[in-house]
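**Q** just a sequence and a predicted model for now, questions to come.
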Amino acid sequence: MDNLLQMAWPFILMGVIFYVMIYRPQKRDQKKRSEMLDSLKVGTNIVTIGGILGTITKVQEDKVRIKVAEGVEFHIRKSAVGGVITSAFTKKESKKETPVQPEAKPAEAPAEGAAQAEGNGEEK
């Protein structure tokens, strides 16, 4: 019996590690996502798993309708909702973005042949 316990403790330890490292966090994330999907309501700004931003205009049991632009609406499954857009995200997006200026390239030195041709032209 004692020998059997000595052989089994590594498997028990692996089971506990599996539960703590994989199963429990996955269940917690799944519960959080389920709560987020259940809390969707009209007017909520969302992002889909495909990256489309929109505002919910209608909520059904397993589907939502989102408005992505004026006159453009999509019907998607609730499972396609990637997350709710927070006000911090919208503030970050609404800040005025400064246009990126292309870097100025340093003036290239003329090739030797061109420099000699220019030099010959000046001497005449």
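**A** Arrived safely, thanks for sending.
**Q** contacts and neighbour counts: CA atoms only from here.
**A** Noted.
**Q** so V81 versus F74, what's the distance?
**A** According to C-alpha to C-alpha, to the nearest Å, V81 and F74 sit 12 Å apart.
**Q** just the helices in the chain please.
**A** Secondary structure of the chain (DSSP state H): helices located at 2-18, 24-38, 87-94, 112-123.
**Q** most tightly surrounded among the ones you listed?
**A** helix 24-38 (a mean of 13; mean count of other C-alpha atoms under 10 Å).
**Q** A further structure is provided below for comparison with the first:
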Amino acid sequence: MNFFVSEAIASADTSSQSSPYSLMVMIVLFGLIFYFMILRPQQKRAKVHKKLMSSISKGDEVLTTGGLVGRVVKITDSGYIAIALNDVYEVVIKRDFVTAILPKGTIKAL
């Protein structure tokens, strides 16, 4: 049994010399993969969502992240909007929680 351990230790002693640039190349490669797979798509989604937030106007039919569908009744400068769910109920939410602006007539179709 001891001879297996000594062979493992002996084989571990043989170290190979690698170039110092290989580590830098690998770090740059992982950085590029991280940028193109994670950061860039997230930045695009954030840009599209910001454009959606700025295009909300009174009378639009919207869908919220909570699943509420309603018509925008009031828009404030502080970033809140009032949504009429039906003739009786009105909800005030932050503008950031709007997921999509729906086509006109969607509420009636539901």
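**A** Arrived safely. Computed from a predicted structure; not experimentally measured.
**Q** thinking again about what came up before, now the helices of structure 1 as CSV including distance to K63 of structure 1?
**A** Formatted as CSV, the helices of structure 1 follow (distance: least, C-alpha to C-alpha, whole Å):
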stretch, distance to K63 of structure 1
helix 2-18, 35
helix 24-38, 10
helix 87-94, 24
helix 112-123, 69
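**Q** between V81 and F74 of structure 1, tell me which one has more neighbours.
**A** In this view V81 of structure 1 and F74 are compared by other C-alpha atoms under 10 Å, and V81 has more residues nearby, 22 against 13.
**Q** structure 1: which residue goes with V92 of structure 2?
**A** Matched by TM-score structural alignment, V92 of structure 2 corresponds to H75 in structure 1.
**Q** tell me the contacts of its match?
**A** H75 of structure 1 makes contact with 63-66, according to C-alpha atoms under 8 Å, 6 or more residues apart in numbering.
**Q** so which of the residues you listed are in strands?
**A** Residues of the contacts of H75 of structure 1 located in strands (DSSP state E): 63-66.
**Q** can you select the buried ones from those in PyMOL?
**A** To isolate the buried members of these in PyMOL, using 16 or more other C-alpha atoms under 10 Å:
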select buried, resi 64+65+66
